[in-house]
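Engineer: predicted model follows, preceded by the sequence.
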Amino acid sequence: MSSDNQPKGDPILNNQWEFDDFLYRRGNMYRTASGYPAENYFQNAAEYNIKAELNDQTHTISGHIDIVYTNNSPHKLDYLWLNVQQNSLRPDSRATLTIPMDGSRFDSNLTNGLEVSHVKAEVKTGGKNTDRFSVNDTRMKVLMPAPINARGGKATVKMDFQFKIPEKGKDRMGRVNTEKGVIYAIAQWFPKVAVYDDVVGWNIEPYLGAGEFYYDYGNFDVSITVPSGYVVVGSGTLKNPEKVLSKEAYNRFLKAQRSDETKYIVSPEEVGGTTYTKSSGKQTWHFSIKNSRDFAFATSKAFIWDGARINLPNGKTSFAQSVYPVESNTGNGWKRSTEYVKASIEHYSKKWFPYPYPSAINVAAEINGMEYPGVSFCHWKSKSSDLWGVTDHEFGHNWFPMIVGSNERRYPWMDEGFNTFINFYSTKNFNKGEYKTHLDKPGVINRWLKNPIRESISTYPDIVQNHNLGVTAYYKPALGLRILREYILGAERFDEAFRSYIKTWAFKHPQPTDFFNHIESVAGENLNWFWRGWFYSNDNIDMEVGDVLKTNKGYIITVNKLTEIPMPVKLQVEFADKSIQNLYLPVEVWQRGDTWKFLFKTEKTVRAVTIDPERILPDISMENNQKTLD
């Protein structure tokens, strides 16, 4: 196209990139252009029945799994892909071989990975059982004896498995020695069916570490056998507390569920003994959780165990719990953990969407912070604001991506960024602002925004440079949502749209365009310029107050856009008498160019004009945001 035919003014506002690959936002038979699931939207599902046992002498987990898979897609499936993420710990795994020489958060002890045996597959519609399977890195392909029918066909996969529990498992799981015993934090520990969706078919990216997880929803029935004296906590409901706990501990368990104050189930004085368990032999703890995308658990004989009731806005309750060793039992440490869990979940439930699970358990482990449905692993040495921050963040993940099931492998900003955003308001709300947050200081990102080696939010997590991931996945998308809420749309419009997005996509799989389309549809605003500028480019915001010229009718005020991303212009005019007046210019003022002049009618004497007086925008040159008149 010749330069004479190029769109004038701001290309983002003129939708020059309307059909970018990233923003190809037309609806289809599966997803509507207004950001809702369409009539033919589908999700497959799996039911998991797992029986596992811990050997604390060899630090191994062994077990048997039955998976009943339902194919709700419109396509017959000849095979199933499963995730076997323990294989990322093998010395020849892609995850191991792609760790930089200078190390990474995802360093780990190496093991033999997940060992599977006695694999059997069966299809309900016929065909003999088959044991044909292959394993490639963190993916396992199980061939079916006959195709799994579309729209409701079922298949069963069974197998035995075992693995060695590493001390360090990519900061996701592992074990740590404490004074009273070993703490085992167990996750990514059994084969899980990969997602088959309408976007790419089978989602079979290898697990490398930074890109987390993408799972379908299903029901889990899990039995875990442990030696005497071990406490087990896991996702969902403990189905047999009366069979594994002593009478006294069981009564405490019930009282804690009804108490708004934290109550001990296993006290510090009891840790390391067996008085809180029912028998001296092995015990099997039975858990279940419904409509969940995963199951995780922790076990130790070193656990102090406490709990309190969570009050939900729909009249239901849940059960906040914490397990931690005696070393963590300090007033500014894990003694407050259950208080933090309760406050965090009650806040998110009231503000955004009710918490759906029967329990929420914080586990002290040698893990900096990792989330699973109803269970979080946080560092056992965390204290004060650090413990609040990691607890609040990990339990915030129950909304993103546990309730809203986005694809973390491709779009970490849809869980990490959204979660960091809701953490901002939770922290401000907790205990009258006891702890501080940095999301209200957008200027701290300015140095990064000017860095020539920065990357965009849309960069895949396993590709992005390590030094950029914290901004691209967490801080920048969270700040983008705060800009949208507090600067562009306003709290009322944004909150209505954001709540609608969560409710609409609860227990489903939204793509980025579903989010963009849904927010625009509910809020009633074309935000293409914002999505493209903030989420998919490396462009910046820099607005300037230009000339402020006095006339006989008032003042001619000039504002300039010096960089690529347009924004509405919020101006504050300060008068000589120290009174102020706020002005608003819509984003459309930039449609015809990068300079806008307007007449501000007033009989008062203007002393100063300031852009964004509340300092919400990460304007890369804040020094030109104000013009002071002599």
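Structural biologist: Received, thanks. Please read all numbers here as calculations on a predicted model, not as lab measurements.
Engineer: going forward, measure contacts between C-alpha atoms and count neighbours the same way
Structural biologist: Will do.
Engineer: show me what contacts the closest residue to residue 149 other than its chain neighbours?
Structural biologist: Spatial nearest neighbour of residue 149, excluding adjacent residues (Cα to Cα, 6 or more residues apart in numbering): residue 76 at 4.9 Å. Residue 76 is in contact with 147-150, counting by Cα atoms under 8 Å, 6 or more residues apart in numbering.
Engineer: again with residue 515
Structural biologist: 35, 501.
Engineer: now swap in the one 10 residues further on and tell me
Structural biologist: Applying Cα under 8 Å, 6+ apart, one finds that residue 525 lies in contact with no residue.
Engineer: can you check residue 308 too?
Structural biologist: Contact analysis of residue 308 by Cα under 8 Å, 6+ apart lists 256-263, 319-321, 338-339, 342.
Engineer: need those in JSON lines (columns: distance to residue 141 and neighbour count).
Structural biologist: What follows is the contacts of residue 308, written out as JSON lines (distance: Cα to Cα, whole Å; neighbours: other Cα atoms under 10 Å):
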{"residue": "256", "distance to residue 141": "44", "neighbour count": "22"}
{"residue": "257", "distance to residue 141": "43", "neighbour count": "22"}
{"residue": "258", "distance to residue 141": "46", "neighbour count": "18"}
{"residue": "259", "distance to residue 141": "47", "neighbour count": "14"}
{"residue": "260", "distance to residue 141": "48", "neighbour count": "15"}
{"residue": "261", "distance to residue 141": "48", "neighbour count": "13"}
{"residue": "262", "distance to residue 141": "46", "neighbour count": "22"}
{"residue": "263", "distance to residue 141": "47", "neighbour count": "21"}
{"residue": "319", "distance to residue 141": "38", "neighbour count": "24"}
{"residue": "320", "distance to residue 141": "38", "neighbour count": "30"}
{"residue": "321", "distance to residue 141": "38", "neighbour count": "29"}
{"residue": "338", "distance to residue 141": "41", "neighbour count": "28"}
{"residue": "339", "distance to residue 141": "44", "neighbour count": "21"}
{"residue": "342", "distance to residue 141": "41", "neighbour count": "26"}
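Engineer: let's bring in a second one:
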Amino acid sequence: MNIPHLHAAFATFTLGVAMTASAAGPAFDDKFRQLDELLPTPGVTRNAAGAPGHAYWQQRADYKLRVSLDEASRAISGAGTVTYHNNSPDTLSYLWVQLDQNMFRSDSDNRKITTLPSRSAWQARSNDGVKFDALRFTLEAGKFAGGIEIGSVTGSDGRALAHTINKTMMRIDLPQPLKPGAKVSFNVAWRFNIPEMNVLGRRMGFERFKDGNDIYEIAQWFPRMAAYYDAAGWQNAQYLGDGEFTLEFGDYDVAITVPSDHIVAATGELQNAGEVLSSVQRERLQQAKKAGKPVMIVSQEEAQATEKGRATGNRTWRFNAKNVRDFAFASSRKFIWDAQGIKSGKQDVMAMSYYPAEANPLWEKYSTPAVIHTIEQYNKYSFDYPYPVAISVNGPVGGMEYPMLSFNGRRPVKDAKTGELTYSQAAKYGLISVIIHEVGHNYFPMIVNSDERQWTWMDEGMNSFLQFLAEQAWEENYPARRGEPRDIVDYMRSTNQAPIMTNAESTLQRGANAYAKPATAFNILRETVLGRELFDFAFKEYAERWKFKRPTPADFFRTMEDASGTDLDWFWRGWFYTTDAVDISVDGISEYTVSSKDPEVEKAWQRARRAAEPVSVTDQRNQGMPRRVDAHPELKDFYNEHDEFTVTNKDRNTFAETTAGLEDWEKALLKEGKHLTLVDFSNRGGLVMPLIVELTFKSGKKTIERIPAEVWRYSPKKITKLFVTDEPIVGLTQDPYWETADIDVSNNSWPRKATPSRLELFKTERDPNNLMRDAATPLKSTPTAAPKAAQ
């Protein structure tokens, strides 16, 4: 540590570098330039504050549907009426409808564009089942007669409507243009074969059990109106599998016909409980409304007794759902069913779970409590859950969300010794997390209705962030996977990235890019940049502004700035529009103290500094050497008895003359003895972030200095920061709590700290038939993947 001493009473420090580059140097990279060049211009539908404008509009689609589940052929057939409301200022001559089941056709784009890993990766993984699974998928996809068969499309007058099917989209040509403020109804009939989820499925399908029973999780099961909105027109991009769904709100009246011994879980409220439930089951549901813990509506014993038999005939369950953007259901005779009522603001909510005996003891213990916990926590950060039911279903789908209903995986396994079902820690927390996540999707995007086909992060990233907050509220040291900055470091180091602001179908490493990175960004924005109070207010404002409406990324960015009173364009640009990483290095440190000018003080300081220096090798070896002045003492004078650090009258007089004209405050400043430390920082990763600097003092005391990201505004690559302290700084660490996702913590400290790791020893591999092979293999070491390896 270099510690010079300033002999001027006052000093001016120039920090950073010049704003303009030399003719030969690089152009100035303004990390804080505004996003105006990237964001759409505000208007009457979406204003500059990020709120819906005074002329905001959105379409509406109401559905009256009848659907039958054919258990023998594992098929769905349906018919119904769609009423489309044109609330836009535009006249529409045709409508676009989504036929998502066509993704399961053998000739679909989804099947045709499927690729395998590189040849080397394929060969390297030949022993872990990848080859077999991929081959099975390819073969089964070719044999499965998937896709939706449209039986008829007719107008309200019964006449056939001209329609054109383009892969997963269908255009309906209207006989008369649909004017603003008008509505049109059409009828449609269809059928499709249900894919087996574990083989071909994507977000829906059936699961077969060895006893001949199935669990059906049915979604994307009817022709759904595509979204038409001000920022995009028709969202009629093809469904390729990754980009999810963009839909309109509406009311649903749905009749679901299933085998008479099935239990059905669905979006909405059951309308005919007296026809499909026993008196005992209805009584239990009434008890559950006021219960303090889940009540069994169908017990495990009852479900297992039912699944052993086969009742004849069918039964129709009727559900109504108001102001939802989709509808899904699940059906099986294997379902155990529990329920517990809770309050969400003024809304009474029935939290419910449906699961087979194979899911216990895990599901009966954690599913419904996790549903309740999600609603309680998400309400804090957004708005009160507005729907009457919230459901978690266990089946073949690992995790997928629909209004009021979610499909969730995770089950226990049989103990090898006892044969009893038991669950691991990973299964327990995996279940709780997936339920929080999928139930949480009711808020984003089922109510805050973002365009999933375009921007995955707007629902998955926001929901993963709220999931992280809910997980922290479940228990201390909850093993969360996404949200902590240190957990995104490996991805931020990688070269196989795309910006968060990438279309859903083009995103690389979808889980890291669209879930984990935005969740981490929001956590950093909350904890490090804005603070919890400002962030929570702004985020809740966004949720309230856009519930039951369709926001765009610009609406979110603008709302967060508007409600927090903070310019965050630098943050959005760095985290969402680039693949830059955080890597802030502490490059150098110099300490200064201010000279008091008092010779008594200054020469004592100089003497002490000299005494602290090591004795040179020459002086050490000259010890005891005969000296002339020792042999001839008459050669000694005043200067042999007084060294250069002796204070003279001349020194005292000079000090008196120098300080005679100073003001009292200036004299006091000279006596304070402040320590001035200049620290050089460089931005090696490209992403500007606040400085969080932990200072360690000679006394052992520590303090944290938090410096806004704007410290980089004039010099985004290198800066020098001045710290004024009362005592010497003996150590300094940038980002001591790993709160910025810095990808290299080895350069964050001064003095540098050793990076802990482990050295792995491997037994020498010998091949007796290869006499030319080296006798020993080199030692292998596990590289430190900071910061994780330091734990």
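Structural biologist: Structure received. Because the structure is predicted, anything quoted here is derived from the model rather than measured.
Engineer: TM-score of the superposition?
Structural biologist: Once superposed, the chains reach a TM-score of 0.92 (TM-score structural alignment, normalised by the length of the first structure), with 614 aligned residues with a Cα RMSD of 2.5 Å.
Engineer: overlap between the contacts of residue 308 of the first structure and the second structure?
Structural biologist: Comparing these with the second structure on both residues aligned by TM-score structural alignment, their matches' Cα atoms under 8 Å, the contacts found in both are 256-263, 319-321, 338.
Engineer: now the strands for the stretch 51-200 of the first structure?
Structural biologist: 60-71, 77-83, 115-123, 133-136, 139-148, 153-164, 168-169, 173-178, 181-186, 192-193, 196-197 (DSSP state E, counting those that start in this stretch).
Engineer: now render those strands as CSV, adding mean neighbour count and distance to residue 281 of the first structure.
Structural biologist: Below are the strands of the stretch 51-200 of the first structure laid out as CSV (neighbours: other Cα atoms under 10 Å; distance: least, Cα to Cα, whole Å):
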stretch, mean neighbour count, distance to residue 281 of the first structure
strand 60-71, 20, 18
strand 77-83, 20, 34
strand 115-123, 18, 27
strand 133-136, 14, 37
strand 139-148, 22, 36
strand 153-164, 20, 22
strand 168-169, 22, 29
strand 173-178, 20, 23
strand 181-186, 23, 18
strand 192-193, 24, 31
strand 196-197, 20, 43
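Engineer: so how far is residue 531 of the second structure from the spatially most central residue of the second structure?
Structural biologist: In the second structure, the centroid-proximal residue (Cα atoms, centre = their mean) is residue 519; its distance is 2.3 Å. Counting by Cα to Cα, to the nearest Å, the gap from residue 519 of the second structure to residue 531 of the second structure is 16 Å.
Engineer: corresponding residue for residue 577 of the second structure in the first structure?
Structural biologist: Aligned by TM-score structural alignment, residue 577 of the second structure pairs with residue 536 of the first structure.
Engineer: count the neighbours of that match for me.
Structural biologist: Residue 536 of the first structure has 16 neighbours, counted by other Cα atoms under 10 Å.
Engineer: so stretch 559-568 of the first structure matches what in the second structure?
Structural biologist: Against the second structure, stretch 559-568 of the first structure falls on residues 681-690 (TM-score structural alignment).
Engineer: which residues are contacting that stretch?
Structural biologist: 31, 528-529, 570, 574-575, 580-588, 706-712, 716-721, 740.
Engineer: just the closest of the contacts of residue 76 of the first structure to residue 437 of the first structure, please.
Structural biologist: residue 150 (48.7 Å; Cα to Cα).
Engineer: the closest one: what's it in contact with?
Structural biologist: Taking Cα under 8 Å, 6+ apart, one finds 71-77 in contact with residue 150 of the first structure.
Engineer: specify the local secondary structure of the nearest residue to residue 270 of the second structure once chain neighbours are set aside.
Structural biologist: Nearest non-adjacent residue to residue 270 of the second structure, counting by Cα to Cα, 6+ apart: residue 319, 4.6 Å away. Using DSSP: H, G, I helix; E, B strand; the rest coil, the structure places residue 319 of the second structure in strand.
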